[in-house]
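# Sequence and predicted structure are below.
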Amino acid sequence: MQKFVGTGVALITPFKEDLSVDFDALVKLVNYNIENGTDYLVINGTTGESATITESEKQEVIDVIIKTNNKRLPLVLGVGGNNTAVVVNELKTRDFTGIDGILSVAPYYSKPTQEGFYQHYKAIAEATDLPIILYNVPGRTARNMEPATTIRLANDFANIVAVKEAGNNQQQYYTLLKDKPADFLVISGDDDLALGTTLAGGSGVISVIGQAFPKEFSMMINHGLQGNNKEGFEIHYKMMDIIDFIFEENNPAGIKTVLQELNICRNDVRLPLVKASQELTVKIAAFVTNF
């Protein structure tokens, strides 16, 4: 699964002022990342506001990215939810032509037990032959999928190839790295911990900030993969403030504000999210100007 090693980015869904999808900006964002070192693209993840875009919009986003990408980078599609039967049905009925793997977020709101996590992902693994990246993000789902559950799934299902771990818990990363099967990938979902996790044996990152600074962020992760801690941390320290800024209020309002400052897209988001505050926008603008 070397195609999922390095820097993946969780693409935003750009909107126009009327909150329709801005496909021209999406094409610009995809090309910007391909041309500046990103290793793979993640479509319709939570950063893409998948909760508030329609099914027809999701398919249009997929089609535009596949066409724009033109087989240049691997593509990962977000397919997850807290209704296991609906997720399984999507896996059995959707056309996955052009998609290299799926990213499946842990069930949110329902707060399953560890056995519930296991049975949910077991059903998903048995519904598709595509490589599956588990996605543990307890800050959003309200329940942590423990390392023992992740490792159990990795051992039991050949197509569960990786986990995007986003618990912002360095010890949990270390436990996963210590106990995982040799060919299983531990991918950072925390931009602030991405370099340290990669240096410890992780396989890189699925990043939010990386789509705004793909050249620098992918270079940092490459240093991590090569064990060049000094060079990697030089970049990490330069990016610490902006990583904090983009998550200060909500995601993806922060990253969209960065991308607006870079003239890639507008900073509009759909309710219940709102744009970054003026105070945060000023901080982000100053960072981008001086970076």
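Nice, thanks for sending it over. Numbering: from 1, shown residues only.

# C-alpha from now on. contacts and neighbour counts both.
Noted.

# Need the residues that contact stretch 242-261.
12, 14, 47-49, 191-192, 208-209, 212, 265-269, 273-276, 280-281, 283-285, 287-288 (C-alpha atoms under 8 Å, 6 or more residues apart in numbering).

# Quick one, which of those residues are buried?
Neighbour-count burial (16 or more other C-alpha atoms under 10 Å) applied to the contacts of stretch 242-261 gives 12, 14, 47-49, 191-192, 208-209, 212, 265-269, 275-276, 280-281, 284-285, 287.

# Could you pick out which of those residues are located in helices?
Counted as lying in helices by DSSP state H, out of the buried ones among the contacts of stretch 242-261, are 280-281, 284-285, 287.

# give the contact list for the closest residue to residue 26 other than its chain neighbours.
Among residues not flanking residue 26 along the chain, residue 14 sits closest, at 6.1 Å (C-alpha to C-alpha, 6 or more residues apart in numbering). Applying C-alpha under 8 Å, 6+ apart to residue 14 gives the contacts 21-23, 25-26, 256, 265-268.

# contacting residues around residue 208?
When the contact criterion is C-alpha under 8 Å, 6+ apart, the partners of residue 208 are 9-11, 47, 191, 255.

# what about residue 262, how many residues close to it?
Look at residue 262: counted by other C-alpha atoms under 10 Å, it has 15 neighbours.

# give the contact list for it.
So residue 262 contacts 212, 288 (C-alpha under 8 Å, 6+ apart).

# Below is an additional structure, to be compared with the one above:
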Amino acid sequence: MAVFTGAGVAIVTPFKDNGEVDYEKFAEMVEYQIENGTDAIIVCGTTGESSTLTHEEHLDVIRYCVEKVNGRIPVIAGTGSNCTDTAVYLSTEAEKYGVDGLLLVTPYYNKATQKGLYQHFKAVADSVKVPVILYNVPSRTGCNIAPETVVKLCTEVENIVGVKEASGNLSQIVKLMSLADGKVDLYSGNDDQITPLLALGGKGVISVLSNVAPRQTHEICAKFFAGDVAGSCAEQLRAIPLCNALFCEVNPIPVKKALNLQGRGAGILRMPLCEMEEENAVKLEKAMKDYGIL
């Protein structure tokens, strides 16, 4: 059984002006997501600026999220690292807090071989009992998980159950699903490819868009699963201009700006991320108005 089906939000981590985590705003965001039909919360991923959180902050945000959600929907914690020992530490601690699953990003910068990736992910998964979803995002990590490696991991490691595919390479994803034999739970890691990946047998999306449009993102998935493929496709296509605006600069710069425009208090970005260029902010605001969320 999949960790979740539908639209999971890759939730942002709000910060106060002094750079501290804003737990009050974070709690509000969690409630907003649940009230608007989000199917799961993915905490401390790329969108949550996990790379600039200290280990203590990282684990505290995960713990806080689990407590606030209180079992209403699944919570998946981002606990990957380019250091296997660090990933094991974060994963075993997160498991103690009661997370429903873990999201493990490809080790970045190291550029491991496929053999190395297999050993890394197996070592981390073997340290816990909760389900593990791999996260393939070569544009950020400099390293791609080959379809054969994903299938091997999902076949040979009991609690590695699927992959968040953010390569954008549809041919690679088609190959993955052709090899999967039902053993890989596929999640779209790109908001502009939700319906296409559902059509390949995907379970849902781990979404940036859902931060600002949770109900609409949920509906893209819900319509597809209800057999309304045309409706899902229509919702997907309607969201494309906003998706483009949300990725006109590196994530999560635009989505934090979008949340602040909505008055949701995402706060500042931690350096080296910075505020988006004004011309892009104007385009983002227009896209949000055209989509009906501002």
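Everything's here; your move. Bear in mind the structure is a predicted one, so any value in this text is a computation, not a measurement.

# related to what we said a few turns ago, now distance to residue 161 of the first structure too, for the ones in helices among the buried ones among the contacts of stretch 242-261 of the first structure, in TSV please.
As requested, these are exported to TSV (distance: C-alpha to C-alpha, whole Å):
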residue	distance to residue 161 of the first structure
280	38
281	38
284	36
285	38
287	37
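
# how about the helices of the stretch 51-200 of the first structure, start to end?
55-69, 84-93, 114-125, 138-141, 147-156, 170-179, 194-199 (DSSP state H, counting those that start in this stretch).

# which residues in the stretch 1-150 of the second structure form strands?
6-10, 40-43, 75-78, 101-105, 132-136 (DSSP state E, counting those that start in this stretch).

# Put together JSON lines for these, with mean neighbour count and distance to residue 203 of the second structure on each row.
Listed next are those as JSON lines, based on neighbours: other C-alpha atoms under 10 Å; distance: least, C-alpha to C-alpha, whole Å:
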{"stretch": "strand 6-10", "mean neighbour count": "28", "distance to residue 203 of the second structure": "6"}
{"stretch": "strand 40-43", "mean neighbour count": "27", "distance to residue 203 of the second structure": "12"}
{"stretch": "strand 75-78", "mean neighbour count": "30", "distance to residue 203 of the second structure": "15"}
{"stretch": "strand 101-105", "mean neighbour count": "26", "distance to residue 203 of the second structure": "15"}
{"stretch": "strand 132-136", "mean neighbour count": "27", "distance to residue 203 of the second structure": "12"}
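
# Can you add distance to residue 201 of the second structure and give those back as CSV?
What follows is the strands of the stretch 1-150 of the second structure, written out as CSV (distance: least, C-alpha to C-alpha, whole Å):
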stretch, distance to residue 201 of the second structure
strand 6-10, 12
strand 40-43, 19
strand 75-78, 21
strand 101-105, 20
strand 132-136, 16
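
# rewinding a little: and the helices of the stretch 51-200 of the first structure: which comes nearest residue 132 of the first structure?
Comparing these against residue 132 of the first structure with C-alpha to C-alpha, the closest turns out to be helix 114-125 (7.3 Å).

# post-alignment, the closest one versus the second structure, mean distance?
For helix 114-125 of the first structure, the mean deviation from the second structure after alignment is 1.0 Å (mean C-alpha distance after the TM-score superposition for the first structure).

# what does that helix contact?
Residues contacting helix 114-125 of the first structure (C-alpha under 8 Å, 6+ apart): 84, 87-88, 91, 106-107, 132, 145-146, 149, 153, 157, 159-160.

# tell me which element residue 241 of the first structure falls in.
According to DSSP states H and E, residue 241 of the first structure maps onto helix 229-246.

# which bit of the second structure covers that helix?
Helix 229-246 of the first structure corresponds to residues 229-246 of the second structure when matched by TM-score structural alignment.

# That stretch: which residues count as buried?
229, 231-233, 235-237, 239-243, 245-246.

# do stretch 220-231 of the first structure as well
220-225, 227, 229.

# End to end on it, go ahead and measure it.
End-to-end distance of stretch 220-231 of the first structure (C-alpha to C-alpha, to the nearest Å): 8 Å.

# List the contacts of it.
By C-alpha under 8 Å, 6+ apart, stretch 220-231 of the first structure touches 6-7, 194-196, 198-199, 201-205, 232-233, 235-236.

# One more pass at 6 Å, please.
195, 198-199, 232, 235 (C-alpha atoms under 6 Å, 6 or more residues apart in numbering).

# Save those as a markdown table, and put in distance to residue 57 of the first structure too.
As requested, the contacts of stretch 220-231 of the first structure are arranged in a markdown table below (distance: C-alpha to C-alpha, whole Å):
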| residue | distance to residue 57 of the first structure |
| --- | --- |
| 195 | 34 |
| 198 | 34 |
| 199 | 38 |
| 232 | 38 |
| 235 | 36 |
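
# Relative to residue 35 of the first structure, which of the residues you listed is nearest.
residue 235 (19.5 Å).

# Next up, the contacts around that closest one.
Counted by C-alpha under 6 Å, 6+ apart, residue 235 of the first structure has contacts residue 220.

# what about 10 Å?
Counting by C-alpha atoms under 10 Å, 6 or more residues apart in numbering, residue 235 of the first structure makes contact with 195, 216-217, 219-221, 223.

# Farthest pair within the residues you listed?
Maximum pairwise distance in the contacts of residue 235 of the first structure, criterion C-alpha to C-alpha, is 12.2 Å, between 195 and 216.
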